[in-house]
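Student: sequence below, structure please.
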Amino acid sequence: MPNVLAGVSRLDPERIRHVASPVIELGCALHVLAEPRHHGRVEWAASVRLPDSLRQELAHWTWTVRAVRARCFATSAATGMPSWQDELDALRSRSPEDLAADLIRPMRGRPSKTSAIDADAVRRWARSRGPVVGELVEALLTDPAEPVRRFLDLLDACWSEWFQDVWEQSRDALAARGRQDRDLAIRDGISAMLCSLDGSVEVRDKDSVLVQKVQNKRIDLAERSLLLVPSNYIAPHLFLGEVPGEPLTVIYPAEGRGNAVPTARQVLSRLDALAATDRLKMCRAVASEPRTAGEIAGLWGLHPTQVTRHLRALTRAGLVTAERQGRFVAYRLNEDALSNLGTDLLDLVMR
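Tutor: Below you'll find the model as predicted:
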């Protein structure tokens, strides 16, 4: 169930941009502040000192930096390393109505190919997040000037109270990483570059790559441009931002590829193989020493054919290994595969 990025061989490298965007990076950092545990950054989040009033205002806008993000946190018209003031001025130059429409993007559900807004659906999604968010989104829909001003003031407050120091320490390295990745696409090809970004990406064929996620989706890169955005706060996610009329945004960990992410098929096959009590018995039987199917059948009072069938299913899933000893086949538990199953599942879901 991966995402397929197709048309790789037909994407002109000249249509690849990179940006070290302070606004996008702020969005990534705010996401971590809201959900530090699955990023492994609980201590970092606790170290961020913010005034109570700012923290309360951030809580009202957290929905803009969740899985689906407000447009300003998901794409950028800039290239290279724009300044904070440049990006904020660009947002302030837009009409409240346009910016409000971009802010409510997360309330529209899954990414859409159209910019049209179903106001009733947006209201329904907003109300499900509580009365404060419901009222805020209602104002964005009906009288956006004031809530848009609040949002822009919030960004400015984050910058002055905290994020300016964070950005100044990291911007040069992020810009260098983006340039490096674009140069890699020109030198070694777009597939090689995409695979270098994250362990969830692998080559499918000469014209496409796979991104291991739990959604099924096909994105044709030949029909659009590509925006590369390295981030110090996106891991363990690999963010694919689909904004109508904009390049596909890839926000990826600046530290590099990391470990390979298992496929959904691999994880599901292992979960399915364990979804029977007798197969758990098989795992226990071969956990401490290799055993044959006949020996297990005798020890556990099961029919040998049934035991063999279960062991073969566990072997196909990679949870048990088989080793021939003369005319016998001995089975042993693959402890690493079993102990990593929870981590593998979490890695896949979090991508």
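Student: hey, let's count contacts and neighbours off CA atoms from now on
Tutor: Fine.
Student: go ahead and confirm residue 104 touches residue 139.
Tutor: No. Under the criterion of CA atoms under 8 Å, residue 104 makes no contact with residue 139, lying 10.9 Å away.
Student: more neighbours: which of these two?
Tutor: Neighbours were counted for residue 104 and for residue 139 using other CA atoms under 10 Å; residue 104 has more, 23 against 16.
Student: let me see the contact set for the nearest residue in space to the more buried one that is not next to it in sequence.
Tutor: Spatially, and ignoring its direct neighbours in sequence, residue 104 is nearest to residue 70 (6.5 Å; CA to CA, 6 or more residues apart in numbering). By CA atoms under 8 Å, 6 or more residues apart in numbering, residue 70 lies in contact with 64, 102-106.
Student: again, only this time at 6 Å
Tutor: By CA atoms under 6 Å, 6 or more residues apart in numbering, residue 70 lies in contact with 64, 102-103, 105-106.
Student: which pair in the residues you listed spans the largest distance?
Tutor: The distance between the two most remote of the contacts of residue 70 (CA to CA) is 9.7 Å, for 64 and 102.
Student: count of residues packed around residue 136?
Tutor: Neighbours of residue 136 under the rule other CA under 10 Å: 18.
Student: so residue 64 and residue 102 - more neighbours on which side?
Tutor: Between residue 64 and residue 102, residue 64 has the larger neighbour count (other CA under 10 Å), namely 23 against 18.
Student: any idea how far the more buried one lies from residue 91?
Tutor: Between residue 64 and residue 91 the distance is 15 Å, computed by CA to CA, to the nearest Å.
Student: run this one through as well so I can compare:
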Amino acid sequence: MGVQIDITGLPQERIVFGPSPLAELSAALHVLSEPAHHPGAHGWVTTTAAALKPDLQSRLVEAEFLWRSTRSDILLPRRPMPSATLAQELDELDQLDDQTFVDAALEINTAGCELRTAGGRSPLVDAAARDAALERASARGPRQRDFAHHLLTDPGGVRAWIRRLLEDCEQAFFADAWERVRPQLAADAREKTDLLRHRSLGDALRAVSPAVALEEDPRGRRITVDTLAHARTDAVQPGVEPGLTFVPTAFGRPHLIVRHAPGWRPVVEYPVATAELRPGPGTSELMEKRLTALAHPARIRLCWALARAPYTTTELAKGFGMTAAEVSRHLKALRQAEMLTTRRHGRYVQYQLDVTVVARLGSDFLESILR
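Tutor: Below is the predicted model:
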């Protein structure tokens, strides 16, 4: 599982870190659409939503599938280093040809379905391909059907409508939000850049997230982003400026967004670490180990004791009528799930449940599947 980004042969200077106002605006719009994913932003959501004018609220509802369940490729930066202002990034979006823009907008609108017919014909020029795209959009609901119809009949008009919508969001609430979070995002990008330049790519990736890792073997080098999605892309593609862009986000936690569509520069949007936020949930594999470790009734009983006081293997075996070997196997499963702390007293080792880890299990599970 996860998204693999092949970086074989990519010069290290082609890997860049930088904040993107366009990406941060789309993350903020996702928070407004799915506030349950972001309980820490409840106050901001309440205040911002209450201040939105009805017309803007209505237009946001029309377009929310572009950022609600996943992120459209057009809402992540195009340039290797994201531009400083939203206007500049929207100008770069305007430079896309109609075919590229329509393909990206339709892809999110039809839940990742293939957009071209078997002959590779475009829905902009081929009636059969257009009918197929509209049928797939209709299966997603009337709002998506209407959007796809307008996009295919008037792509320029839809592009202008989306730009006006994002500009109105900037004026209504995002300019203030961006001014507040931009220094933090810029500082985080500088920190990761320094790690990349003065230490190693692996160190920089570990600082990004425990869910991002570098893999190297005789076949090449890959960056793996641990998500429940499964995909791969290349940082070196024909017709695309080679490289990989990492974009920090304050609004995006807990999500890790990866743009991996062919023909687009790969982008990884990652949540920044703040003093107010605890560490993330770790990898999906670690979450599976924790859930599996707690699925055994004997381990639940051991946890009952270990949550209250530290015990040795012998003490637990006597207290629960088990052999020392049985207790050791159960403790091993809990240790591998990183749910125990240990203390050594001479030749004795005492184990205790790490209650902070267990207390976070529900929220960690939610974060790992939302990532």
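Student: of the contacts of residue 70 of structure 1, which are reproduced in structure 2?
Tutor: Retained contacts for the contacts of residue 70 of structure 1 in structure 2, judged by both residues aligned by TM-score structural alignment, their matches' CA atoms under 6 Å, are 64, 106.
Student: now the contacts of residue 70 of structure 1 as CSV including secondary structure?
Tutor: Formatted as CSV, the contacts of residue 70 of structure 1 follow (DSSP: H, G, I helix; E, B strand; the rest coil):
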residue, secondary structure
64, helix
102, helix
103, helix
105, helix
106, helix
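Student: can I get the contacts of residue 70 of structure 1 in a markdown table including distance to residue 222 of structure 1?
Tutor: Shown next, in a markdown table, are the contacts of residue 70 of structure 1 (distance: CA to CA, whole Å):
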| residue | distance to residue 222 of structure 1 |
| --- | --- |
| 64 | 29 |
| 102 | 25 |
| 103 | 28 |
| 105 | 25 |
| 106 | 26 |
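Student: among the contacts of residue 70 of structure 1, which one sits closest to residue 95 of structure 1?
Tutor: residue 102 (11.0 Å).
Student: show me what contacts residue 124 of structure 1?
Tutor: Residue 124 of structure 1 makes no contacts at all, as judged by CA under 6 Å, 6+ apart.
Student: confirm it sits in a helix?
Tutor: Yes. Counting by three-state DSSP, residue 124 of structure 1 is found in a helix.
Student: ok, it to residue 115 of structure 1 distance?
Tutor: Taken as CA to CA, the span from residue 124 of structure 1 to residue 115 of structure 1 is 18 Å.
Student: likewise residue 22 of structure 1?
Tutor: From residue 22 of structure 1 to residue 115 of structure 1 the distance is 25 Å (CA to CA).
Student: more neighbours: which of those two?
Tutor: A side-by-side neighbour count of residue 22 of structure 1 and residue 115, using other CA under 10 Å, places residue 22 first with 27 against 14.
Student: need the nearest residue in space to the more buried one, chain neighbours excluded.
Tutor: residue 84 (5.9 Å).
Student: map the one you found onto structure 2.
Tutor: Correspondence of residue 84 of structure 1 to structure 2, assessed by TM-score structural alignment: residue 86.
Student: tell me, how many neighbours does that match end up with?
Tutor: Neighbour tally, residue 86 of structure 2, other CA under 10 Å: 22.
Student: thinking it is in contact with residue 23, fair?
Tutor: No. Residue 86 of structure 2 is beyond contact range of residue 23, at 9.3 Å (criterion: CA atoms under 6 Å).
Student: where exactly do the helices run in the stretch 201-350 of structure 2?
Tutor: With helices called from DSSP state H, counting those that start in this stretch, the stretch 201-350 of structure 2 shows them at 201-208, 284-293, 297-306, 313-320, 324-336.
Student: how near is the residue nearest to the spatial centre of structure 2 to residue 137 of structure 2?
Tutor: Residue closest to the average C-alpha location in structure 2 (CA atoms, centre = their mean): residue 256, at 1.5 Å. According to CA to CA, residue 256 of structure 2 stands 26 Å off from residue 137 of structure 2.
Student: what ranges do the strands span in structure 2?
Tutor: Counting by DSSP state E, structure 2 has strands at residues 2-6, 15-17, 212-217, 220-225, 230-234, 244-249, 257-259, 267-271, 340-345, 348-353.
Student: can you list those strands in a markdown table and add distance to residue 31 of structure 2 and mean neighbour count?
Tutor: A markdown table is the format used below for those (distance: least, CA to CA, whole Å; neighbours: other CA atoms under 10 Å):
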| stretch | distance to residue 31 of structure 2 | mean neighbour count |
| --- | --- | --- |
| strand 2-6 | 23 | 21 |
| strand 15-17 | 23 | 22 |
| strand 212-217 | 23 | 16 |
| strand 220-225 | 22 | 20 |
| strand 230-234 | 24 | 18 |
| strand 244-249 | 12 | 27 |
| strand 257-259 | 14 | 23 |
| strand 267-271 | 13 | 23 |
| strand 340-345 | 35 | 14 |
| strand 348-353 | 35 | 18 |
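Student: out of these, flag the one nearest residue 327 of structure 2.
Tutor: strand 348-353 (11.3 Å).
Student: for the closest one, packing partners?
Tutor: Under the contact criterion of 3 or more CA pairs under 6 Å, 6 or more residues apart in numbering; DSSP states H and E, strand 348-353 of structure 2 touches strand 340-345.
Student: which residue lines up with residue 269 of structure 1 in structure 2?
Tutor: Match for residue 269 of structure 1 (TM-score structural alignment): residue 289.
Student: its match reaches residue 337, doesn't it?
Tutor: Yes. If you go by CA under 6 Å, residue 289 of structure 2 and residue 337 touch, sitting 5.2 Å apart.
Student: give the buried residues for stretch 46-62 of structure 2.
Tutor: residue 60 (16 or more other CA atoms under 10 Å).
Student: report the distance from that stretch to the chain centre.
Tutor: Offset of stretch 46-62 of structure 2 from its chain centre (CA atoms, centre = their mean, to the nearest Å): 25 Å.
Student: try stretch 27-41 of structure 2
Tutor: Mean-position distance between stretch 27-41 of structure 2 and its chain equals 13 Å (CA atoms, centre = their mean).
Student: what does stretch 303-318 of structure 1 give?
Tutor: 35 Å.
Student: brilliant, that's me finished.
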